[in-house]
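1. Sequence below, structure please.
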Amino acid sequence: MPERIRQDGFSLIEMLIALMILAIGILAVVTMQVTSMRNNALSFSRTEAATASQGIIENLMSRTFNDSLLQDTNGDGNAGLMDIGANADFSLSTTTNNITHQFYWNISKNDPVPNSLTIGLTVQWSFSGTQRSFSMTQIIGQ
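-> As a prediction, the model looks like this:
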């Protein structure tokens, strides 16, 4: 009987299984990368909104107390600090980096502290088809 020659190496099935495991691993990394990119873009849009909001607040803080942009135009005081749309005291729309931000701010006088103004600012923008918003409040003394 002829002697069988032993062959070293991988069989075709072992190679297919190894390639399948590698493909699943690469797919997981690609999925993780796409999710990371989406979350980075969302963080960027939030940072843009926060930075622009802070700029508006600083602009308002540099004005005198009797400036027309620091008046409670609808008289709702502290109860209306976070009003948006037609109920807001003031609004402004800007576009930066292809993101349109809609800003609404409201003024409350002498509440909670006498001789002060409370500014409530809300910014809205759309990201990936979802409406996002960010709000901040600032009290300034006379």
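2. from here on, contacts and neighbour counts on C-alpha atoms
-> OK.
3. and the residue nearest the centre of the chain, what is it in contact with?
-> For the chain, the residue nearest the mean C-alpha position is residue 46 (2.3 Å; Cα atoms, centre = their mean). Going by Cα atoms under 8 Å, 6 or more residues apart in numbering, residue 46 touches residue 134.
4. In which helix or strand does it reside?
-> helix 12-61 (DSSP states H and E).
5. Following element in sequence after that helix, please.
-> strand 90-96.
6. residues of that next one that come out buried?
-> 90-91 (16 or more other Cα atoms under 10 Å).
7. Tell me how far that strand lies from the chain's centre.
-> 16 Å (Cα atoms, centre = their mean, to the nearest Å).
8. next helix or strand past that strand?
-> Defined by DSSP H and E, the subsequent element after strand 90-96 is strand 99-109.
9. which helices and strands sit right next to the helix or strand following that next one?
-> Later in the chain than strand 99-109, the nearest helix or strand by DSSP H and E is strand 116-127. Judged by 3 or more Cα pairs under 8 Å, 6 or more residues apart in numbering; DSSP states H and E, the packing partners of strand 116-127 are helix 12-61, strand 99-109, strand 130-141.
10. 10 Å instead, please
-> On a contact count with 3 or more Cα pairs under 10 Å, 6 or more residues apart in numbering; DSSP states H and E, strand 116-127 meets helix 12-61, strand 90-96, strand 99-109, strand 130-141.
11. The structure of the following sequence is requested for comparison with the preceding one:
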Amino acid sequence: MNPLKEKGFTLIELLIGILILAIGLLALAHMQVAALNGNYSANCMTVATVLAQDQIERLKILPFNDPALEDTNPDNNNSLSNPTDADSLEHNDPNNPIDERGETAGLRRYQRFWNIADNTPIQGAKTVVVFVYWGAIEANGLPRHRVAIPTIIGQ
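-> Reported below is the predicted structural model:
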């Protein structure tokens, strides 16, 4: 037999080809998992944004002196949009924790709060920041992820 005239693959060439294919498939599987995690995170953020906007709309139709619009913690007005712990949140949704529809049924993984600052930015106005939290609880007592939407309500 003349080795120059032999046709086909050797076992080593076949194993190297399978190894390269396996590495490519593992990389593809890893990218798929990353895409699924990204989609889940985006969905949670979208739901949280809708829940926050829904609460803003509910607060806007309340009378200006409604208890839900009281500034019960004036000390937090400088950090209204950035609460440092659970104690710096003034009002909480009585239905907490809530689901994607803002109800207490189903998978309840969101928590909704809001802070109020009277006469900010001008006299006769209230700055309202609505927060929706979700995820694992951190050392400061707040869940890891959040959406914060500010608005101003006037008389």
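12. Kindly calculate the angle that the helix holding residue 46 of structure 1 makes with strand 116-127.
-> 150 degrees (axes from the mean of the first three to the mean of the last three Cα atoms, to 10 degrees).
13. Helix 12-61 of structure 1: average distance to aligned residues in structure 2?
-> Superposing on structure 2 places helix 12-61 of structure 1 at an average distance of 0.8 Å from its equivalents, by mean Cα distance after the TM-score superposition for structure 1.
14. Between strand 99-109 and that helix, find me the angle.
-> Using the same axes, to 10 degrees: helix 12-61 of structure 1 against strand 99-109 is 40 degrees.
15. where's helix 12-61 of structure 1 relative to the chain centroid, distance-wise?
-> So, by Cα atoms, centre = their mean, the centroid of helix 12-61 of structure 1 is 14 Å from its chain's centroid.
16. Report the angle between that helix and strand 90-96.
-> Going by the same axes, to 10 degrees, helix 12-61 of structure 1 makes 140 degrees with strand 90-96.
17. any idea how far the residue nearest to the centre of structure 1 is from residue 101 of structure 1?
-> 11 Å (Cα to Cα, to the nearest Å).
18. what touches both of these two?
-> 52, 125, 132-133 (Cα atoms under 10 Å, 6 or more residues apart in numbering).
19. mind giving me TSV with those residues and columns for neighbour count and distance to residue 69 of structure 1?
-> Shown next, in TSV, are these (neighbours: other Cα atoms under 10 Å; distance: Cα to Cα, whole Å):
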residue	neighbour count	distance to residue 69 of structure 1
52	17	17
125	20	22
132	16	25
133	16	22
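20. before we move on, the earlier item: tell me which of the helices and strands packed on strand 116-127 of structure 1 is the most buried.
-> strand 99-109 (a mean of 23; mean count of other Cα atoms under 10 Å).
21. How far does that one sit from its chain's centre?
-> Worked out by Cα atoms, centre = their mean, strand 99-109 of structure 1 lies 16 Å from the chain centre.
22. Mind giving me the packing neighbours of it?
-> Using 3+ Cα pairs under 10 Å, 6+ apart, strand 99-109 of structure 1 sits against helix 12-61, strand 90-96, strand 116-127, strand 130-141.
23. Next one: the equivalent of residue 126 of structure 1 over in structure 2 from residue 51 of structure 2, what distance?
-> Using TM-score structural alignment, the equivalent of residue 126 of structure 1 in structure 2 is residue 135. Distance, residue 135 of structure 2 to residue 51 of structure 2, by Cα to Cα: 15 Å.
24. Please apply the same query to residue 23 of structure 2.
-> 42 Å.
25. Same check on residue 121 of structure 2?
-> For residue 121 of structure 2, the distance to residue 51 of structure 2 - Cα to Cα - is 25 Å.
26. Same check on residue 44 of structure 2?
-> 11 Å.
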